[in-house]
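1. Model the structure of this input:
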Amino acid sequence: MGGSNKVQPLSSEVQQPLLAAVLYMIQTLAPHILSEAEAKRKRQAADRSLTSHKHPRHEAFLHNLERRVESGEPLELMTPAAAKDARARGLREENDPLAAVSLSALARECGTRQFYGAWLPALRPDLERAFALVGACAPYGRHAAEVEGADGQGHVAWTEPLFSTELKFLVGYLATACGLAVAALAGMRHCELGELVVGCRQPSQEIAPGLFRYRLAGKFIKGQPLGGVRDEWVVTREVCEAIDVAEKLLGPDAAPGTSLFHPVFCDTTYQNFRAWVNGPTGQRLGLAPILEGAVTPRALRRTLAVEIAYRPGGLLAAKLQLKHLSVATTEGYAARPGGAQAKFLAEINELEEERNIGILTDIYRDYQRGIMPSGPGARDLISLFSSVDGRLHELIELAPQLVDSDQEVVAMLTARAHTLHLGTANYCWFIDPAKALCLRLAGTPDADRPLAGMCDSARCPQATHHPCHRPVWEESRRTAKVFIGSLSRRQKTERARLETSVARAERVLAEIDQVAAGAAGKDEI
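-> Below is the predicted model:
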């Protein structure tokens, strides 16, 4: 039972393009795929109701062909396999202009289940004329709407014309994307995914204006009596969207209680999905290729745990969130002190140190390009970078052949990286507790960590702001202005508080924009 968790989180090179492809398919392509799938169901139902007629229906054929010519609608192609089989059996000649045209599809459109070869001589002139004017293509996705490409580089048709089998595969890829989305964003185990059924989505709850809580009803399996126990998962909006699509994929006749992910996606279905993303269709849509890597519900759950634990107060957040989801992402994370929980803490501390060094190195590289930090602690950070530059120059002069700049930079920045704490809208450099505004406000000057909930980075001398924080401050300003507009004249105190918040956000934004403009000016020079 001991030992570290053997399931490794996914690398960013696998996780990022995977999630991008999954969400693009669910949010952008799903409505079109579902529409074509519904058209296929209706067509198959209509075909099953047809009867065979042994006498030609020339008038119906001619009317149908004339309609196609007038509207420019192509005839229907046979699948390559069907066309090859027809040639092998001598039913179609290799050089026949109609060799790949599905005459049976034309017959079904005219109310006849089967096209008889005896009809062909009389209809051939009209068929060849229609084929020459409108051509032929696969039956589904003919009039594909344009969607924005996943890479943001313009619009493309969501699909090229599809045969029935190709549409079936595409529906399967969408089902796999739904399962991947739920596993990656809710952290559910393989067995718990299998317990999600039609109707598992609970009514969303608006807990604040524009802020909703989404829940799924399912079963908690691990460590429970046979059959599990009923439980709920708090999830994101994207997970609910995936469940909605998965329900629609089952069709309108799917009864409540029907399993959504049975069988749950496996390595084969994932590899098929990855091959589609990396293939011509995915590349045409602008999807980034997904690198090789083992993607399983356990790996996705492990990745989610590490991503949560990365953030401010991350370990506690990971334990609470995964417990709330009824998913102990790796055994023992929140179950007992020591053991796996201690190993998880040690692993997260190590990952946080690597992350901090990476962030500080990136900030230093920005400094070298002229992108300066802003905020009350910016001067101290710039002074550190200046000293690092000076030390590097000294080392290069002494032994240029021995200095690896990247390694030297990391070595010089490691000590400061240990003081970095990520805030929602700032970086906190917790060097001197006596200078930390949050500790002074809380009356706990001897604490060994900052209090992120009491952070006022616009005034704290150990806080800096960077371009990556701009969206947060912009959203804060926008939200405060919206609330100000909804206040009555009597709410003067609340109005004054919000106006102060807007002024603070605008000041921080102006500082960030000022240093960004300075860097742009240097680039132009």
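2. From now on I want contacts and neighbour counts done on CA atoms only, so please keep to that.
-> Will do.
3. Pretty sure L216 sits in a strand.
-> Yes - counting by DSSP: H, G, I helix; E, B strand; the rest coil, L216 is located in a strand.
4. roughly how far apart are it and H143?
-> Going from L216 to H143 by C-alpha to C-alpha, to the nearest Å gives 36 Å.
5. and these two? which has more neighbours close in?
-> Counting neighbours by other C-alpha atoms under 10 Å for L216 and for H143 shows that L216 has the greater number, 23 against 13.
6. the helices in the stretch 301-450 of the chain, which residues?
-> For the stretch 301-450 of the chain, applying DSSP state H, counting those that start in this stretch gives helices covering 314-324, 339-368, 378-398, 405-417, 437-442.
7. Which helix or which strand is home to E206?
-> Taking DSSP states H and E as the definition, E206 sits inside strand 205-208.
8. Next, the residues that contact that strand from outside, please.
-> With contact meaning C-alpha atoms under 8 Å, 6 or more residues apart in numbering, strand 205-208 is reached by 212-214.
9. Dump these to JSON lines, plus neighbour count and distance to A318.
-> Below are these laid out as JSON lines (neighbours: other C-alpha atoms under 10 Å; distance: C-alpha to C-alpha, whole Å):
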{"residue": "F212", "neighbour count": "13", "distance to A318": "20"}
{"residue": "R213", "neighbour count": "15", "distance to A318": "18"}
{"residue": "Y214", "neighbour count": "19", "distance to A318": "18"}
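10. Please generate a structure for the following sequence too, so the two can be compared:
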Amino acid sequence: MTFALQLPLTPPAPDAWIVDPDTVPEARRELIPRYGDKRWSVLALTQNPTVADDFIYWSWFPEPFREPMRHAAFCLINYPVTMGFVFQHGAPMRSKLSSGRIYKTVHHWSMFAQWLADRGIMQLAAVTQEDLAEFASYLGKTRSLARNTAQSHLIALSRLHHFGVRFLPVPQQLVEPPWLTEGVDDYLPAASSKGENGYEPISPATMGPLLVWALRFVEDFAGDILNGIEEHRSLSAAARALQRRAQPGEAAAFSAYLEALTASGEPIPVALGEQWGKNAIPGVYLAAKTGTPVNTVYNVLKNSRWRHYMQANPGPCLLETPVTATLGGQPWHEPFEFASFPTLFKHLVTACFIVLAYLTGMRPAEVLALESGCCPEPEGPQDGAGKHLIYGRQFKGAKDEDGNHLSAGVIREAPWVAIPQVVTAVRVLERFVGDDEMLFAAVKHDARTVNVRAGRSLSLATISNRVEGFIDWVNDYAEGRGRDSEVISADELGRVGIARFRRTLAWHIARRPGGLVALAVQYGHMRTLVSEGYGARSRGGIHDLMDFETARSVAEHLSDVHEALQDGNGVSGPAARRLIHSAAQGHERFGGMVTTVRQARSLLADPTLNVFENKRAYLICNYDRSKALCHPSRSGKSETPSLDRCRSTCANIARTDSHAGQMREEAARLKAQATSAVVPQPIADRMRERAEALNALASQHHTERITIEKGSG
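-> Purely as a prediction, here's the structure:
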């Protein structure tokens, strides 16, 4: 059936397509719903490979509103809003929406329709501006929605009004919302943290071992797992090739195979484990191993003789792939078992995602959309001085020439810098997928969704759940092998998810000396290359997040110092007076809290507030580039100190009473350790020297410390 644009006020026929098939890629045309369907899939409206399988269910709507809002949704999908409407709402408004935003808009309409029905209002034309104002209050005060979410609801109603006036009969038109003429601010809850800054970093106790285990999978275990999955695929393919009617003699041949097992007392391979039931028949495995059709395997094993023998003598379905990698000097895994092996491969894919998402700073959708060949071998200095680069798509902010969202995304102008561990993760995935395929293609990594996710990646929800499954597997594995110290601790804020990786990376880069990703340093690999790569290619990357976390750290240090001074503590060092002044100014302006990128930029732009704590050296750097000894030339453009190159004679150094206390504690620990009989004498001597130096610095601090009068600013 061809698609024809309907006249205003006239809804389409029930069997009409909801969108012109010629505007949809051929692979997705079968997903286009009919106008009268009970549910509409939005998958045909997007080319983003990561979108969820969302459906608009018309049962959401009370009956009086169902058909008017179905017609409005059709108009929302097919017609842009007028430019006057766009200008009325300002820069955030788009003339046409993405599939995800269409889904949310119609969902917002259903919530509004139910709210009306609960109040006995059964027609859109009966809604007054006072009703809309009451609904806006309901969103904030009763539903306690965040400001951005409440605004999304109000914009959805603005669109409903707009399309009603243009395309719907008068009884189905919504009155003009009051916020279109009066401004939306008075109808919204108070502002709060938004965007990526609203996600809390993953705790170090969780992120540390999670990254270590992900890297173990990618760097150490991947070879074994990839070899095993190739054997698994080969066996599965052999079994599929035998899906035919049994040939004469095949049942007898399989029975002879079983006779040979019983004669030698060998077990019959079965699918072991609670998830398979008690001694389930592994039809695919036995079919591939014996060349017998699967149906014949099942039929023969139904014989009571073999069934009883199988129950009494069960054996594993082992792959021939050897386990070559080790952990702690022992094979990292027992021989691989056929039925459970796909789960192990799934965890390898998840580990690759964790490495890519955390160590590049990509957004989850950007990782999932990467394609084979995205990380070519560097050709020379023009590709980042020999560094590997990753070329991929970005979806956030991808717009066409009219400012509308491009669901397919756009190629990112500045590629991501890839450190060696990231390159390894890409190469692992490339071994499994074909050329020009997505690294996380659903048809390769999720057999359940082959028919509905062709040409698409694993969904965001699926990979998020797999991260939690990876953590559970690792913890069971570690506890089962007596490696309790390597268990991934539960994060106090709940699920790790996938959206928190970018924020966590920025947090660690901003808060570790020298911009190191400290969690990876403990694994012995990465150093300043990470932050250098981001600094050089910040456009569209995580530069704002890094600034945000750096500013939060600075604001917290300043406020802590200010409060300590108010409590009678002192500060020493060449930069002591500057630190006291900076702490007072920073505390007055920010109160120890930075909640927006704008605040972060304001703080970092003020040279008097450039305060960075170096916990390893027990000091605070009140950074002044012209005096910094960590940058000897002092002619560069570094806006932050290199805290891994602190010099004791630097004019930017200041210490607090807390630092002095920490130095004495460390000195006492070193002295106690030096007395141990197992410590070699030269090392013990160095420990005592270090302890004496720390005690001397602590004594110097108490001699030279400066305090302020209690209550002064």
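11. just to revisit the earlier point, export the contacts of strand 205-208 of structure 1 to JSON lines and append columns for distance to K481 of structure 1.
-> Formatted as JSON lines, the contacts of strand 205-208 of structure 1 follow (distance: C-alpha to C-alpha, whole Å):
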{"residue": "F212", "distance to K481 of structure 1": "21"}
{"residue": "R213", "distance to K481 of structure 1": "24"}
{"residue": "Y214", "distance to K481 of structure 1": "27"}
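12. List just the nearest of the residues you listed to V197 of structure 1.
-> Checking the contacts of strand 205-208 of structure 1 against V197 of structure 1 by C-alpha to C-alpha gives Y214 as the nearest, at 15.9 Å.
13. what residue of structure 2 matches up with the closest one?
-> With TM-score structural alignment as the criterion, Y214 of structure 1 lines up with H388 in structure 2.
14. Could you look over the helices of the stretch 301-450 of structure 1 and pick the most buried one?
-> Of all the helices of the stretch 301-450 of structure 1, helix 314-324 has the most neighbours on average by mean count of other C-alpha atoms under 10 Å, namely a mean of 19.
15. W158 of structure 1 maps to what in structure 2?
-> In structure 2, W158 of structure 1 lands on H333 (TM-score structural alignment).
16. did I read that right, G179 of structure 1 in a strand?
-> No - secondary structure of G179 of structure 1 (three-state DSSP): helix, not part of a strand.
17. And it, what's its match in structure 2?
-> Correspondence of G179 of structure 1 to structure 2, assessed by TM-score structural alignment: F353.
18. I'd say that match and V367 touch.
-> Yes - because the distance of 7.3 Å satisfies C-alpha atoms under 8 Å, F353 of structure 2 is recorded as touching V367.
19. Could you single out the nearest of the contacts of strand 205-208 of structure 1 to P139 of structure 1?
-> Closest to P139 of structure 1, out of all of these and judged by C-alpha to C-alpha, is Y214, at 38.5 Å.
20. In contact with that closest one, which residues?
-> Contacts of Y214 of structure 1 by C-alpha under 8 Å, 6+ apart are 201-205, 234-237, 240.
21. Look up how far F131 of structure 1 lies from the closest residue in space to it that isn't next to it in sequence.
-> Once flanking residues are discounted, Y214 of structure 1 sits nearest to S204: 5.0 Å by C-alpha to C-alpha, 6 or more residues apart in numbering. S204 of structure 1 sits 53 Å away from F131 of structure 1, going by C-alpha to C-alpha.
22. Between the two, which has more neighbouring residues?
-> The neighbour comparison of S204 of structure 1 against F131 (other C-alpha under 10 Å) goes to F131, with 20 against 14.
23. about what we covered before: need the three-state assignment for the match of W158 of structure 1.
-> State at H333 of structure 2, reduced to three classes by three-state DSSP: coil.
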